[in-house]
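**Student:** pasting the structure only:
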């Protein structure tokens, strides 16, 4: 039964991405406006918004709150998108929601994301959560999630992404993401590039919203346990790896403090230590230093490579596969400068570029020839494992959420 319902839900993707909130409001109205019965923390950004959302959820759960978490996309199962205290939404609720609302979804022409967003809100109300952490899907101002009346908003680092929808410059994109800022509601702003920061600060001032800038993390130390850092005269440890994750953690800490100033540092640390966020510098093996990161834009790729280099202070073996060739010139140059070896692969069956397409794109942008092209992703993974074993260097797999299932299958990771 659930397979049939999910097939219908996925079929709504044919409607594409719609900018505007009318359809979301209409479907919410049919469902008795669950968003009006939720306390919400709303988080936008280009990079790190999922990691930050997950950390906030973990800290607040540790502090005793019942926490709803809505994120996207999923890695393996749709249910990952919607959870309460770390437990995914059950198949039964998904099936019943679609069955109950199918005629309204069709009448409204509600998209996949609009429908999923309303489903999340209704589930959180049914579960009587104390707080819902809502991650923006795309942009901010016209994103389906921007129907909520949040207690705190936050904007994680912004970079060029989805320019065909959000705008061609950092200023334009930041302005769209700053559209989640509400009148008189505090906004936590992560470390930003100058142009993005100007747009966010300007938007916040117009809304008379208190601005809380995350600031810098210091004294970073890396170990098998994760990333240790100093922030606001306290030392914290996140199991997520890399400088960028210390900055995401700092943003999460500021969000939590805006929501509940009584939460102690000990609780924050415990919550951080229990954060699980798959596909973000995720170590795939206890025996081998191989990591998986879904980074697919230039800033994400830079952060992942930097984190991989810090594991052993040497350039990693890299395996890449991408869904599209946006920013491929910048990404190709970044990767070509920072690898011990590079394997290019792909899979049309997984909605990824073929190995040939990606290889050709790289060759156009980089004056190097020592790339390995392996058509089959499973074979490419085996080759990366062999290179890591032979050299004892770090391995880094990156480029897309769509690679998750074959990667997890290869390394025996159960979901």
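**Tutor:** In hand now; what should we look at? Note that the structure is predicted; figures quoted are calculated from it, not measured.
**Student:** for the rest of this, base every contact and every neighbour count on C-alpha atoms.
**Tutor:** Noted.
**Student:** and stretch 383-396, what's buried?
**Tutor:** Across stretch 383-396, burial judged by 16 or more other CA atoms under 10 Å covers 383-385, 387-388, 393-396.
**Student:** quick check, nearest of those to residue 11?
**Tutor:** In terms of CA to CA, no member of these lies closer to residue 11 than residue 396, at 33.1 Å.
**Student:** where does that closest one land in three-state SS?
**Tutor:** With DSSP: H, G, I helix; E, B strand; the rest coil as the basis, residue 396 sits in strand.
**Student:** ditto for residue 221
**Tutor:** Classified using three-state DSSP, residue 221 is strand.
**Student:** ok, second structure coming up, stack it against the first:
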């Protein structure tokens, strides 16, 4: 029988399992500190830093994760959940869902990735990031379970950095007694560590070509991986999809007896979208969205995230809320409206500075780049523009550049500090080959300063190509969250 001990630290309550003492390297009679906890996590393989790595290469990931969680008391079974997969809009949709559910007064756990500035962003309850001491006590709790899995079930392969983080989120949400958790899939869906849950609703945001080395090089193959989150008899909400992807989702739903709501067909759709006036400051206004086909009359919804894709994300979130309402998690219309209006999700068409306007956006594939190019024209006044661009080595840089050329032909290319960053010199040659102008700078901050000089105080600079570039742009603007 596992026994839990409650410890008080820094004004928060965390838990440790007395029956599972920490490995001696990280246990000296007290809970390890946050820095040591991160060091411990860093000893495990991190596929986020390995371009094109096969996430199934480390054995049988879901069997291993289930066993790992069983040693921890199956914390993911202590609360209802919603799981969200897709290529684009996962994080924004999760943020909307968490904000709406939080507006009802519930304690809502939110697990997302990657983080912009601090690991703690990945795991939060309401607006509170997981506290430092709770990260430390979570490592205290899980380290011995890791040893037991590796010792007794070596045939399953070694636990990964991502699986540890997912277990930490599940434990934190259990220990803090959340009422519901919103979980963003890290990669794919079928084999993702989050897919051990039995969610009330499975959500699939728009699917496009990305991570093709891992998930497959067609929409059908990628959709098959994403549709792996569909559970027997559980409802599914999907954003509009290409026919190829939607056919796969429909097929999996039929196989598993899962009802399917598709935005624009059987689920609400953005019937009208009113954009705010062109942004000239960090206060950019709200999208006004009227939904057609909703079960309830939400009236005009205000969405604080810019871009027409956010209207679709809002429709997906509202359809999911309607399904949760049917499952017994009631959400009054006023709470849905207030929660949607209060959504915050940095690094997505986010205005981070003025004179000139500087925007940070995490667009990292061809479709998101095209949408960003369109949005820059729709939400900002015609003016001198420059793109600060850095991409990952595993991304289709040419398609990203082509998508952004609609917004500007002037690119200041650079690289983020992330291990997967592509060489900026090669990126500059690609930009020139596509008919653009290119300048090269060694860092994101230097690139922004160079771009600001190019466009002048009345111009527009957009830092994009990856969330890591967007994060370093926010650091330049003094908006980074402290580690």
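**Tutor:** Thanks, I have the structure now. Since this is a predicted model, take the numbers as computed values, not measurements.
**Student:** drop the TM-score for these two in here.
**Tutor:** Their TM-score after superposition, calculated using TM-score structural alignment, normalised by the length of the first structure, is reported as 0.93; 412 aligned residues with a CA RMSD of 2.0 Å.
**Student:** circling back: can you list the buried residues of stretch 383-396 of the first structure in CSV and add distance to residue 232 of the first structure?
**Tutor:** Listed next are those as CSV, based on distance: CA to CA, whole Å:
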residue, distance to residue 232 of the first structure
383, 44
384, 40
385, 40
387, 41
388, 38
393, 35
394, 32
395, 34
396, 32
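**Student:** how near is the spatially most central residue of the second structure to residue 431 of the second structure?
**Tutor:** By CA atoms, centre = their mean, the second structure has its centre lying nearest to residue 91, at 3.5 Å. Residue 91 of the second structure sits 29 Å away from residue 431 of the second structure, taking CA to CA, to the nearest Å as the criterion.
**Student:** also residue 126 of the second structure?
**Tutor:** Residue 126 of the second structure is 42 Å from residue 431 of the second structure, by CA to CA.
**Student:** who has more neighbours, the two?
**Tutor:** residue 431 (25 against 18; other CA atoms under 10 Å).
**Student:** what's the spacing between that one and residue 351 of the second structure?
**Tutor:** 25 Å.
**Student:** which residue ranges form the strands in the stretch 201-350 of the second structure?
**Tutor:** 201-204, 236-238, 260-262, 269-274, 287-292, 300-303, 350-353 (DSSP state E, counting those that start in this stretch).
**Student:** helices or strands up against the last one?
**Tutor:** The elements that strand 350-353 of the second structure packs onto, with contact taken as 3 or more CA pairs under 8 Å, 6 or more residues apart in numbering; DSSP states H and E, are strand 357-360.
**Student:** residues in the first structure matched by stretch 7-25 of the second structure, start to end?
**Tutor:** Per TM-score structural alignment, stretch 7-25 of the second structure has no counterpart in the first structure.
**Student:** give the aligned equivalent of residue 173 of the first structure in the second structure.
**Tutor:** Checking TM-score structural alignment: residue 173 of the first structure goes with residue 222.
**Student:** so who does the residue nearest to residue 279 of the first structure when sequence neighbours are not counted touch?
**Tutor:** Nearest residue to residue 279 of the first structure in three dimensions, chain neighbours excluded: residue 293, at 4.9 Å (CA to CA, 6 or more residues apart in numbering). Each residue near residue 293 of the first structure by CA atoms under 8 Å, 6 or more residues apart in numbering is listed here: 279-282, 304, 396-400.
**Student:** residue ranges of the helices in the stretch 51-200 of the first structure, please?
**Tutor:** Assigned by DSSP state H, counting those that start in this stretch, the helices in the stretch 51-200 of the first structure fall at 91-108, 112-126, 163-166, 170-177, 194-206.
**Student:** deepest in the core, which of those helices is it.
**Tutor:** helix 170-177 (a mean of 24; mean count of other CA atoms under 10 Å).
**Student:** post-alignment, that one versus the second structure, mean distance?
**Tutor:** Average distance, helix 170-177 of the first structure versus aligned residues of the second structure after superposition (mean CA distance after the TM-score superposition for the first structure): 0.6 Å.
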